[in-house]
Every structure is written in C-alpha cells, then in structure tokens.
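Student: predicted structure and sequence below. I'll ask about it afterward.
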Amino acid sequence: MTADETGRETRLFITILVLTMAMMVMKAVLAPAPPIDTLAVSDNDDIMRFLSVRALLEGQAWYDMTQYRMLPPAGLDLHWSRYVDAPIAALVWVAAQVVPMAQAEAFALVAWPTLLFLLLLLATGFAARRVFGTQAAIVSMIALALWPPTGLTYFGPARIDHHNVQILLTCVVLITLLLPGRPVRLGLAGGLAAAMSLAVGLEMLVTLALAGVVLLVQTVLRQPGKGWQLVVFALALSVGAVLLFVGQTPPVEWPVPKCDELSPPFLALAGVGALICIAAAVISAWMGSLGLRVVAVLGVTAIGLAVVYPLIAPCFGGPYGNLPAEVQALISTRITEARPALPPLLAGDEMAFRFVFPAAAAVMIATLVWGVRAMAKRDGVETTGRVAILLAFGWLGVIACQFQIRLVLMGAAAVPFLMGYAIAALLPGREGGGARAGRAVALAGTVALTLLSPTLFTLVRSQEAPSGPASGQASTTAAGSADASDCRTAELVRSLDAAPPGLVLTSSNFGPVLLLLTDHTALAGPYHRSAEAVANGALPFDGDETALRSALASTGADYLLLCREARYGDGSSFATELARTGEAPGLEPVEGPDPALILLRVTGDGAG
C-alpha cells in the first residue's frame, strides 16, 4: 500500500471515528426526556445504583451498601460495588460546584455512560484497525453504535449500572489477547482489567476464565511470549482481586463466603488459577514433547481444581441457590433478562431479537467466513488465530444466552470485531472472477442480518401492531401484569407525593422508582439478596384476598399501590379486581395522586 493510500485510509478511519463519537454524544445530550425521567422508566438496577450514589454523597459509609428506604428499618442489602458508585459520585460532585444539584445529577446520568461508550469505541476501533485493517475497524465501530446492547441499552443516558463497565473491561482483556506487544505489559493490563471486572460483578467470570484458557493453550503451544503474558495475567488478576476485595469489603465480612460478589471462594479460585498458570508456563518451557506438555498441564489443572472445589462448590447453584423455590421461580419468570433466549426469540420478543439475533448471526457468519478463508489460506496464521479467539468469546455469549438472555454480554466485546471481520472480508475487490455477484449477495445478506437486523425488526413490528413500551426497558415485569408498567412514568409516580409519606406495598417494578421520585418507602423490589422483597412484589398481587390482606398485615404497610385497570397474575387475583374497582373494605382511596394510579390507605381492618 502506498503512502497516499495509507493516508486516505487513516483520514477515513478518523472521520468515521469522530462522526460516530459525535453522533452518540449528540444522541445522549439531545434525548427528548430529562435524564431523571429517563432513569425513572429505565432498568430498576440503574435506579438503585443512582440511589446508592446519592447515599454516598449524603454521607453513607463506603462499606455500607444498604438501601434503607426499602424494607425499613433494616433496609435492603445490595451486593454491588462502590467502585462504580465512586466515579459517578465524583461527576455529580464536580458538576455541583457550578450548577444546582439536580442539574449535576442530570449531567452525571448522561456523562458517565457516554464516556464509557466513547472509551469502548476508541478501544475497539484502534484495536480492530491494528489487527484487521481500516475497513474492518470502520464496520466494528458502526456495529458498536447499531447493536442495541452497546449502542442503546447499556450505554444510553441514565444507564449507570455495572454492565457497561464490565463490557468495557472485558473488551480490554480481549484486546490484550489480540494485539502484538510486550507480553508483560499485555498481561498486566489484561489481569488488572479482569480483576476490576470481578470486583464490579461476577457476571463475566466465565469470560475471564476463557481469557486465561486462551493464554494457557498458547503457552502450551509455545507461542512466543505467551508464557510470560499468562503468568503476569494470572498474578495481576489474583493479586488485584485481593486488593480490590479488601478495598470494597468491610473487614468483618472478609471471611464470609458469598456467591454473588467477590469473596473468599472466588479469591481462592483466582489464587489456584494463578498457581496453575505458573506451573503451566514452567512445564511448557522445560518439556520438549507437546503430548507430555498437554498431559502434565491437564494433570496440574485437575489437581488445582480438586483443591479449590470444596470452596467453590456451594456457589454452583448461582446467586439464587439459597432462595426459596417459589422466589427462584419468580425471578426466572418475572425478570425478562433472566429468561432463556430461545423461546422468546422464536416468539418474536423484541428484547430477545434485538439482543441475541444480531450477535448470533455475526458469530455464525464470521465462523463460516473464517473457515472458508482458512481453508483457502487467504488469511495469515496470525489473523486466523485472532479470529479463532474472537469466535471463542462470541460462541460463549451465544451459548450462554440460551440459559439467560443477559448472558449474551459474555461475548459482547467480540461481536463488533466479528461483524467488522466478516463484512470487510466480503467487500468488493478482495476476490476476483465470477464470484463477484455471489460475494455482493453475501455482503448484503450479512449487513442485513447483523448491522441492520434490529432496525429492520423494529420497522416490521411497527407495521404489524401499535407501538408500546420497549421490551426489556425495565428489568422486571410488574408483578406479572400485562400493562402495569404503563403507569410507571415520572409524572404519575411524582403525583404520589400528594399523600403523606408512608410505607407502600406495590409490585416489584414500582419499588425502586417510588424511592427515586417520592418521599415514600417501599416494601418490594426485584433483588435476590432479599427473598422478602421479591415475594412482597409478586405473591400478594397474584393471589386471593386472603393473600393480599395477609401481606398488608405482615409488612405493616400504610398504603397499597396499584395501576388502574391493570391485570395482575393470571387476571383472577384480588389485586386485579381492586385495580378495576378501586375500593374494598378497610382500604380507603387516597385523593391527590393521578387517577391512573390507585393508592389505598390501609385502615384498621384493612389488613384483617
């Protein structure tokens, strides 16, 4: 390639990068609703994260992650990390030095996810250009903007939960596996990013383990420098995880094993993993036969896993393992993101389609392109190996989402790279002869199935039925109702402050937003650390009159909140009847809130 051609490609890459960044910034800044109103209809976890940030700014202790306005007086214990709260709080504090607090909060709600997206865009764009060329990099950046999980859902205004942080961190880990460079630096960067990801949340644990496996295989195969990178990666991960654990966990809880956050079982797993990696590097350096290296490394791995198994085995049931069976069932059926992907995908569910279909299509098409090009030797050995690494991560996400839709994020960092690789490989001029027409058809089909499929799906659905609330906009359904979420708007919820502050029993989906926009306290929320909070938000609303009145009595609720004309449970519940009639003995209608809501005061015999 001549200097002029290189210059033109560089200018084109920078132009697309700047335009994409500008587009995403403008989309965030010019959002039609105020950020706090966007947060009110966003994911419940984003709301609870924001409430944690507020509490931190108001003086709540660093180690105290309790939300005291849910299930008072003890409050709701959260398993989240202050390492995400801190930078958001810093943005609020800095902005509050020059503007009122409400505007400072609005600034942080827009700035934080937008900043994370810009960092992800820069990392993906420059890394893709380095390993696959300018055309693939341009497509990868466009893919980031068009694929809903990255371009809209997790990096949009008010999306301040930890998922976007984890996508960025796993992208850093993945890039350290793709880029050439000094092994020690790459291992250190990847290991520290992996440690921070574990401190933020455990959702990417398998993804990070896969990164270690990739380095382990490369080390056994004696690829240059990979042994050192593996050792440094493992040490940085294990030591970094310990330091971050100490920084966010109160000393009294250091010995306590927990399955939903970084704790002793996972620290032990990281430590044993580091020892396995060090042993593997030594074995690979000293043993001559590949077969002997493989057997020895497998043996060391088996011994290490056997040692750590007793510590990690109790967590095999996942974070919900210790909850009552009926609460586990509520989580698996009511939380949209916790459902397996295939049934809703086949049923045309919007969230499942927009999240899963483009990713699955990208992985499958990239696998086919990679296989054809590898057999035809059109890619070099390094490129073939890099795509194989990306495919491993991509397939992990596709397979994992068959258990829970949200687990597609395990492969989220690889999806834009795979789209860029596949589409760039099909661009005109890369092959000659009579295959040009076939290549054009394949290119059009790939673009439609990957980059454009979410938009095409939305257009088709808009022609079939009137538009409704975006699927997956909130992480839970409202006590199983068909339309109760229509009442969860900022204006309607704020109207509840017309009533004196009190303890409110409502469906899970209303608990967090009630805390965000009113002075009331809540008894229900979709958070697995409290079986009571999950059950309060569903079982009373699904059951008969006795179940609802018993819940009012046991919780000591001052109010019962319903969405007018909503359908709760299977439609035969007492709550559904109340939502239609708005009255019952011992439940006194409260004047003042918007008529779309029914707020009933519990009188002396209301909880009988």
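Tutor: Great, that's in hand. Numbers count the residues shown, from 1 in each chain.
Student: contacts and neighbour counts: CA atoms only from here.
Tutor: Noted.
Student: quick one: end-to-end length of stretch 193-213, please.
Tutor: The first and last residues of stretch 193-213 sit 16 Å apart, counting by Cα to Cα, to the nearest Å.
Student: which residues are in contact with that stretch?
Tutor: Defining contact as Cα atoms under 8 Å, 6 or more residues apart in numbering, one finds that stretch 193-213 is touched by 80-81, 83-84, 162, 165-166, 169-170, 172-174, 177, 230, 233-234, 236-238, 240-241, 244-245, 260-262, 393, 396, 407, 410-411.
Student: chain center to it: distance?
Tutor: Relative to the centre of its chain, stretch 193-213 is centred 13 Å away, using Cα atoms, centre = their mean, to the nearest Å.
Student: repeat for stretch 10-27
Tutor: 25 Å.
Student: in that stretch, which residues are buried?
Tutor: Judged by neighbour count (16 or more other Cα atoms under 10 Å), stretch 10-27 contains these buried residues: 13-14, 16-17, 20-21, 24-25.
Student: kindly report the same for stretch 495-505.
Tutor: 495-497, 499, 503-505.
Student: so can I have CSV of the buried residues of stretch 10-27 showing distance to residue 444 and secondary structure?
Tutor: Output for the buried residues of stretch 10-27, formatted as CSV (distance: Cα to Cα, whole Å; DSSP: H, G, I helix; E, B strand; the rest coil):
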residue, distance to residue 444, secondary structure
13, 22, helix
14, 25, helix
16, 21, helix
17, 23, helix
20, 22, helix
21, 25, helix
24, 25, helix
25, 29, helix
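Student: one more structure, for comparison:
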Amino acid sequence: MSLAESSNPTEPAPKTSPVRLLFRLVLVVAILIAAYQMLGPYWTRVSSWNLSDNDDAMRVLQVRDWLAGQAWFDVSQHRFTEHPVSNIHWSRIADLPLALTTLITSLMFGQSMGEKAAAFLTPMWLGLVYVIAAVKASVALGGKKAFVPAIFLITCAPAVLPYFLPGRVDHHGLQLIFLAAALWGLVAGGARMAVLSGIAIALGIGVGLEALPLQIVLIGWVALRWALRGAAVQDETRWFAASLGLGLAFCFVGTVPEAKWAAPVNDAIGRGHAVLGLVGGLLLALATLFPTARLGPRSGISSRLVLLAVIGGIVLSGVRYFPEVIVPPYDQIDPLLKRLWLNNVTEAAPMMKAKLSAILALTLFPVLAGIASIIALLWAKDKERDLWILAALTIFVSVALAVFWQGRAAGLATTVSGIMAAALIGKLMEQVNFKTALIAALIVNPIIPGFVGSKVAEYFEPKISKFSTGGGSGCFTERAFSGLKAQSPGLVVAPIDMGSRILLTTQHRVLAVPYHRNNKGNLASYRLFLAKPEVARTMAKDLGASYLAICTKSAEVAILSREAPKGLMAELRDGRVPAWLTPIEKPKGSNVQAFRVNLD
C-alpha cells in the first residue's frame, strides 16, 4: 500500500475520550492551584511594596524615574539631599529587564499596578533565562545525561533561588545570568561561543563589580590556556579577547556620561576598567595572530608565555595611571558609618563572621563541588582537563570571596558549583554507571549536605533573637508609611535603611539612603540621632528637616541607642519625645513612627 493510499485527508481525526479530557482538565487546575498557593504570598508582599531588600525598592525607583523622563545617563536619585552629587553606583544595564516588563504591564494594568506586576514577574522570567544558560553550560561540559541533574542542582540551590523570587529586582540575579552565560561559552568551545562568553563578562562588569575577582579568573584562564595550547584554541581566544575588550568599551561609553569619563571610579565600571580591559583584550587578540606554532611545541609555548607576560605587564602598569581600580570601594565611608552601619550589613560582610550554621548552609555545597572538580580533573584528559581546572579554580575562588570578602559571593560560588557538579554527574552516568552517579549526586548537591550540616550546627548554637537591620514588615510596606505619605512634601531624616522605602512609598526627600556614595547625608543622619535632643534640634533646623522617622523594630534603633544612651534615638525609643517634635499618627500594623519637626 502506498503512502497516498494509506492517508485519507477526509477521514475524521480520532476523538479524545471524555476520561482523558477530564484528566487533562484536572491536571491543569491542579497546576494552577499549586502555582497560586506557591506564588500568592509573594504577590501579597509585592503588591504592598513589602520588598525583600532596600536595593529592590531603589531599582523600582530608578526605573520609575527613567520611564517618567529622566535621562539615560542620569542615574541620580533626585530626592537625595546631595543631588546632583548623589548619583548611585548603578548601571542602566540592570534597569533594562524591569523597564521592559514595566512598559508591558503598565499598558495592561495601569502605571501603579503595572509597576508592581513588573516587580513580581521580572525576577521569574530572568530566573528562567538563568536556568537555561546554566543547564546549557552543564550539558556542554557533561553531555546530554547532565540535563536532568542540572535542572535539579541549578533550580534548588538556596544561595541562588532567592535572587529570582518575585520582587527581587536587584542586579544580583542578572550578574548570575551573565556568569552562567560566560561559563557556557567557555565550556562549549568555538568562536561563536567565545564571543558569547566575552560579551557576558563585559556586561557583568558593566552591571557591577561584585563578581570582578571571579571574572578576572575566567579571563586569566583563557589567556593561560592559549599560552599552553596554542593553535588548538587560538581562534576561540582571539574572539573572546576582542569581544571582551570591545564589550567593556561599549558598556563604558554606553552607560557613563561623557562629562564623567575622566572621573576616577572604583565602585562601578570606570575609565580604568574600560581602558585596561580594551587594551588587554585587543593585545591578547593580536597576540593570537603571531605564528608561534611554527617554532615548535616548546619554543611556541615559551614565545606565547613571553607575549602573555608582556601583555600582563602592560595592563598592570596601567594601574599607575588608574590607581582607583585597586582601591576598595568602601574606603570613602566615614569610620563611624563603617562601624555602626556597614559592618552590620549582612551581605557586605564576610561569611567567616556569620554563624557556623549559615556558613555550612551556603558554602558546603561549593566546597564539595570543588573537591569533585579536582577528582574529575585527575580523571579527565587533554582539553577536557582544562575545563575541570576552570571549574576547580572558579569554585574555590568564589568560595574564598564569600568566606573572606562578602557573603553575597555565595551565589556566584553556587552558580559555578551547580553547573560543574551536574556536568560531573552526567559524565559518571555516561562513562561509569548510574549507581556511581547517584552516589555522587547524593553527596554533591545544594540541599542535603548543607541542610544537615547547618541543622546540626544550629542545634549547638545559642538562640539569639534580635531585629534584622531594617526591621520587620511593619517597617517595609506601603501601608506602614501611609501616615508619613499623607503629609506635605518635605525632607525626612530617618535611619539609613529606611531611605529607599520612604522614597518608594512617599513623595518626600530623604537625607540618608543605604549607598556608600551618600556619605555626607548618611553621616548627618546618624549624628543627628546620636546627638542630645536639644543639639539635634539645631542640627535638624540647619538641615531644613521637615520630618523625622524611625522604625521601632529596626536594629538601627538598638545600635544608635546603644552608641549614645542619652541621644535623640534613645529618647525616642523610650517614648520621651522632645517638645520640638510632634508625633504623626501611624496606621494599624505599622512600626514606622514619624514626627513633624516644629522649629518656629
């Protein structure tokens, strides 16, 4: 029988049975109910502007002002006291995902609800992009059998998942995406993927410098691999180096106004990062054009190492002309603010200062993944060995950054670890057997070892109950600030961690915000609350303050009261309100106590 005879276009399609249709309907309804149960509480929080972090609130503000007409190159928050000096160290690149979503949701729901819908949706679709890039990287290194382990290891990591929950519109999730994309490009190989990797690293640096030490490791690995492998990787190296250098230049020119090109910046992409990155990238790309392979294996390696040393020397010598690139970004903060504010910001502190349970929960998985990478390195051969060297290097460097520098680097460590651990499990399934792969998966994963270790450690730790910096939900929500919002616009003097929330939920200006460039305003706020009430009155008058506000359940109240037992903050905490302040009625459930300043 021919194909034509067996196919009857007029024959009706087979009917789906009612039982099967009912099953599908029940499945869809169950999925919708599960999604509602899981995401409903997050929508409740976002719709009341009860965001997880100050930076999430500030990101919404940045996008709101930009879409309302503020210039692309103007990242100042105009309601800081020090404007126009008060531009924060953020990049417009990180505003793009939220802005794009806001434009769409505002057309659907209006400006106010559209903003909230965008803050709810943006982290989730960015999370999908992150999972795709990370899974692609795992499969590129570990083969097709790494797909399922990658889905589990990448989506269930406690150190990464919070960055993609509804409302988390800060830039850290975007940095993890660029890191995953950079690793994908490096392990996949080929000129096109090398371009992806170079651009991803450039964009990551353009967004923020928190991952710069790890990105330098990736760049150094590419350069050293070329010196040792030569012709086998010269095309990949050339395209990577050129795209990285040009990408950094474009990020700088495209996000920094021309008037600030000469400014020495050490907390965001600046002249030094752009120039040194461009020079280093182009020199490395040009070096790959030299025919060192004709000199023989040993002479070729020696020649490439010499070229690499020369390029490194040129780039490092540039520090003499751009010394700001090696200056710690928080050096400009006043010592008082470092002691009372910055040292109490959890994500900016090294994890070595955290409790053992927290350290184990967030770093045990990367440590195990690093050990597994070393084992895989001994097992692998040739070019694949280079990739496991990259895995071990990036994992251990990122763990060191989290433990000894800033705790937020735990997300970087977990990203690399998830990609590499899934690849290793895939390799074991393919080349050894399923049982061995399963044992490895049970040992090297982000849930079991860290959870068990942290719970055991937590059992022996003293139980300490205290408010977190910023306070509870009564200090965060739109309703909590409604009493202050009802007042005529003016300058609000409040503790540092209230600044972003006041700007988001009211029309007032603020003196203090949780950003290190606002050194003058933050210091003025703390000094006012530390001063005795009558001295504080004079300071409030000199500042032109209209209102004072505190969150009664904020750690800052306790910290400032402990620092100055007879200061204004201690008096307000204990309910002793000086005559020059009039309490503003606060709504039910609010822990925000605001005061009108009476200086007439």
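Tutor: Looks like it came in fine. Every value quoted in this text rests on a predicted model; they were computed, and no experiment measured them.
Student: about what we covered before: looking at the contacts of stretch 193-213 of the first structure, which are in helices?
Tutor: 83-84, 165-166, 169-170, 172-174, 177, 230, 233-234, 236-238, 240-241, 244-245, 393, 396 (DSSP state H).
Student: what ranges do the strands span in the stretch 1-150 of the first structure?
Tutor: Assigned by DSSP state E, counting those that start in this stretch, the stretch 1-150 of the first structure shows strands spanning 66-67, 76-77.
Student: whoops, the stretch 301-450 of the second structure was the one
Tutor: Counting by DSSP E, counting those that start in this stretch, the stretch 301-450 of the second structure contains no strands.
Student: tell me where it has helices.
Tutor: Secondary structure of the stretch 301-450 of the second structure (DSSP state H, counting those that start in this stretch): helices at 335-340, 356-379, 382-404, 410-431, 434-443, 448-460.
Student: most tightly packed of these?
Tutor: Across the helices of the stretch 301-450 of the second structure, averaging neighbours per residue (mean count of other Cα atoms under 10 Å) puts helix 410-431 on top, at a mean of 27.
Student: remind me what that one packs against, helices and strands.
Tutor: With contacts taken as 3 or more Cα pairs under 8 Å, 6 or more residues apart in numbering; DSSP states H and E, helix 410-431 of the second structure sits against helix 111-142, helix 147-155, helix 172-188, helix 356-379, helix 382-404, helix 434-443.
Student: nearest to residue 316 of the second structure, out of the ones you listed?
Tutor: Closest to residue 316 of the second structure of those, according to Cα to Cα: helix 382-404, at 20.5 Å.
Student: re earlier: just the buried residues of stretch 10-27 of the first structure now: which is nearest residue 528 of the first structure?
Tutor: Closest to residue 528 of the first structure, out of all of the buried residues of stretch 10-27 of the first structure and judged by Cα to Cα, is residue 24, at 33.7 Å.
Student: contact partners for the closest one?
Tutor: Counting by Cα under 8 Å, 6+ apart, residue 24 of the first structure has contacts 114, 145.
Student: counterpart of residue 50 of the second structure in the first structure?
Tutor: In the first structure, residue 50 of the second structure lines up with residue 40, judged by TM-score structural alignment.
Student: correct me if wrong: that match contacts residue 489.
Tutor: Yes - the pair residue 40 of the first structure / residue 489 is scored as a contact, 6.6 Å apart, by Cα atoms under 8 Å.
Student: more neighbours: those two, which one.
Tutor: residue 40 (24 against 17; other Cα atoms under 10 Å).
Student: what's the neighbour count on the counterpart of residue 83 of the first structure in the second structure?
Tutor: Aligned by TM-score structural alignment, residue 83 of the first structure pairs with residue 93 of the second structure. By the other Cα under 10 Å criterion, the neighbourhood of residue 93 of the second structure contains 17 residues.
Student: distance of the closest residue to residue 93 of the second structure other than its chain neighbours relative to residue 312 of the second structure?
Tutor: Sequence neighbours aside, residue 207 is the residue nearest to residue 93 of the second structure in space, at 6.0 Å (criterion: Cα to Cα, 6 or more residues apart in numbering). Counting by Cα to Cα, the gap from residue 207 of the second structure to residue 312 of the second structure is 25 Å.
Student: now do residue 419 of the second structure
Tutor: Between residue 419 of the second structure and residue 312 of the second structure the distance is 29 Å, computed by Cα to Cα.
Student: what does residue 497 of the second structure give?
Tutor: The gap separating residue 497 of the second structure from residue 312 of the second structure is 42 Å, by Cα to Cα.
Student: look at the two and report which has more neighbours.
Tutor: residue 497 (26 against 17).
Student: which one is the equivalent of the more buried one over in the first structure nearest to, not counting chain neighbours?
Tutor: When the first structure is aligned by TM-score structural alignment, the residue opposite residue 497 of the second structure is residue 509. Nearest residue to residue 509 of the first structure, sequence neighbours excluded (Cα to Cα, 6+ apart): residue 478, at 4.9 Å.
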